[in-house]
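> sequence first, predicted model second:
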Amino acid sequence: MTSVWVDTDMGFDDLWALRLLHRHNITPTGVSVVAGNVPRDVAIANARGAAQAFDLPLHLYAGAERPLQRTPETAERILGAQGMPTRGRSLPQVAGETPPDAVTALADWLLRSPVGSCTLLALGPLSTIAQLVLQAPDAAARLGRLVWMGGSAGPGNHSPRAEFNALGDPHAADIVARAGLPLDVIDLMLCRTVTFGTQDLPKSDPLTTDLLGGYLDIALSRGRARMAIYDPVAALALVAPELFEFAHKTLHVSCSEDDSFGETSFAPDIQSRCRLAVRADAGVAARILAVLAES
């Protein structure tokens, strides 16, 4: 039986991804929280609030507090100080101490599990995963599958050439790309084919309705009628890979400190253990939205 771990920077679409796993009866062995959309402490607070608000059994761990080398880059100018745009409501505030170290827990999880039986879903910059590769390579090599929402086979969204999760820690993404892990990449281009608009909003509880509306407002405030769905697409690719078409590729990440910083490029390579999702079935957006509908 596959065991799942989630590494997240805990914005709204991360929460949506976790709820998708929950709806599919998957309880992650651990949820590590990494700096990304917001500083790590804010993301941990979001995770605690989400767990309480939606009755999610999240076993939290402290992931990487900052990128391996670069100056931290957040998405607060787009997503706000909490990393979750809203229409007035917010997650509850839940006090707690800093969770235990994620890399130690990840290594222990992998070493005590059968080789190939563990799947890791990464929804933010790959800082925590790169630390695992560097500090516990024998444990990392036991992974059965790493699914990452990140990178772009085309233009970027946080710079003209780089997607946010790749730009957030290019050095970490480069380390993971070179590690030879069984990596499935759900990139920006794929996610931009999975969208929703006002007419697609499901009937849900007041907090979910508010947060989903705030997420949609990212697009509406920029004159776009539809918003791309990101992290839940990666979660669905984990749960139902048959809904996606993958192509074997070699992933290259630019760590050059110029306008290519964080750029990801993919070259066909049938021998590569890295796969890029190149197509999603037409019904994927509806399946993902249904996760948030009232039962």
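Yep, that arrived. Just so it is clear, the structure is predicted and the values come from calculations on it, not from any experiment.
> rest of the way, CA atoms for contacts and neighbours
Will do.
> next SSE after the lengthiest strand in the chain?
Looking across the chain with DSSP state E, the single longest strand is strand 244-253. Read in the C-terminal direction, the helix or strand following strand 244-253 is strand 264-268, with elements assigned using DSSP states H and E.
> so Y61 lies in a strand, does it not?
Yes. Counting by DSSP: H, G, I helix; E, B strand; the rest coil, one finds Y61 located in a strand.
> in stretch 43-60, which residues are buried?
Within stretch 43-60, the residues that count as buried by 16 or more other Cα atoms under 10 Å are 43-52, 56-60.
> next, the one to line up against it:
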Amino acid sequence: MVNNIWIDCDPGHDDALAILVALAHPQQLKVLGISTVGGNESLLKVTRNARNILELLNADVPLIAGAKGPLIKPLKSAPEAHGESGMDGIDFPAPLYPILHVNLIEYWYHLLMDSDETITFVGIGPLTNLALLLQTYPDVKSKIEMICLMGGGISHGNITPASEFNIYVDPEAAKIVFNSGVPVVMAGLDVTEKSYLTREEIDSLKSRGGISQKVYGLLDFYNQSGRQFGFENSPLHDLCTIVYLLDSNVFEGKNYSVEVVTDEGVTRGMTLADLRKKPKIQNNILVLLDSKRDRYVSYLMDSLAYFDYKLAD
């Protein structure tokens, strides 16, 4: 069975790899489109990065730019993690990949309501676009199979001790998504930091095909950048969402009621799981907690081999 998905992202090195692996599995995932949201960098930069990766992969899916920033506060991007471009590591030519100039929320609404099948949304940036959809058109909820997102963390944060970046950027949007009643799978830091490439695995890409060598350039920068945060290996955070949709058995998780903290202060953006036996809030989020790393890595390596062969000169 083919799963219809839409990827909402802010590329980002790990966003790029999530897109790559999704497009490498057309028998399992039908990518209906890609949208962008201000997050890792400005909307202009992340949209350009999405154009670059889609052009590199010779893709043919709609690309639409969404919200420039969070629902309430100004955007705080993270150039220290992904570089000035938001996806440093290789030089791309000026992108020619087309952008569909439409209102994203209205486009989503008609896509959902006109579809005979449900659609899964993959949220791998701040959740602003998805919150706007759910606020503006709550009647679409029955048409959404699930929202599989990268964000949060039960045990710790990364942008602050309590908060993970994607949620911290727009916790008001995350709160809307988590409390929407739509099934949510949360790939937070608890699992994404266990889903990494080693330096040796990154270096192995240099001896493979053309796409692998391009990805090596991206991951070489990403690995070196990650060392400033204490990571010798490179967690591929956003890729967890796509691998989960391809093979949920790669992961282990538990259902928790999760509250997103929107208050000002040190806990803003925290995803707080209610570990009591009878939680008061029943939003029942599937929180991924562990992964089988070897199988996880094999999905990326196999996907790179797919594009190395498909796009060989």
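Arrived safely. Values in this document were obtained by computation on a predicted structure and should not be read as measured data.
> circling back to that earlier point, closest to G262 of structure 1 among the buried residues of stretch 43-60 of structure 1?
Of all those, A43 has the smallest distance to G262 of structure 1: 22.1 Å, by Cα to Cα.
> assign a three-state SS to the closest one, would you?
From three-state DSSP, the assignment for A43 of structure 1 is helix.
> report the spatially closest residue to it, excluding sequence-adjacent ones.
Taking Cα to Cα, 6 or more residues apart in numbering, and ignoring the residues beside it in sequence, A43 of structure 1 has M10 as its nearest neighbour in space, at 5.2 Å.
> now do P72 of structure 1
The spatial neighbour of P72 of structure 1 that comes closest, neighbours along the chain excluded (Cα to Cα, 6+ apart), is R66 at 6.1 Å.
> am I right that that neighbour falls within a helix?
No. Judged by three-state DSSP, R66 of structure 1 forms no part of a helix; its state is coil.
> any idea what it aligns with in structure 2?
Alignment note: R66 of structure 1 maps to G69 in structure 2; criterion TM-score structural alignment.
> so its match touches E41, yeah?
No. In terms of Cα atoms under 8 Å, G69 of structure 2 does not count as a neighbour of E41; the distance is 9.9 Å.
> out of those two, which sits in the more crowded spot?
Relative neighbour count places E41 above the other of G69 of structure 2 and E41, with 27 against 22, counting by other Cα atoms under 10 Å.
> quick revisit: and the match of R66 of structure 1, how far from Q228 of structure 2?
In this view, G69 of structure 2 and Q228 of structure 2 are 26 Å apart by Cα to Cα, to the nearest Å.
> where do the helices of structure 2 begin and end?
With DSSP state H applied, structure 2 shows helices at 13-23, 43-56, 79-82, 104-114, 128-136, 165-169, 171-178, 189-192, 199-203, 210-226, 239-246, 293-310, listed in chain order.
> give me the number of residues near K30 of structure 2?
For K30 of structure 2, the neighbour count with other Cα under 10 Å is 17.
> go on, D116 of structure 2?
Count around D116 of structure 2 with other Cα under 10 Å applied: 9.
> could you do the one 3 residues further on as well?
Residue neighbour count, defined by other Cα under 10 Å, stands at 22 for I119 of structure 2.
> what residues are up against it?
N3, N4, I5, W6, L112, K143, I144, E145, M146 (Cα atoms under 8 Å, 6 or more residues apart in numbering).
> go on, E259 of structure 2?
E259 of structure 2 sits next to K175, F178, T271, L272, A273, D274, I281 when contact means Cα under 8 Å, 6+ apart.
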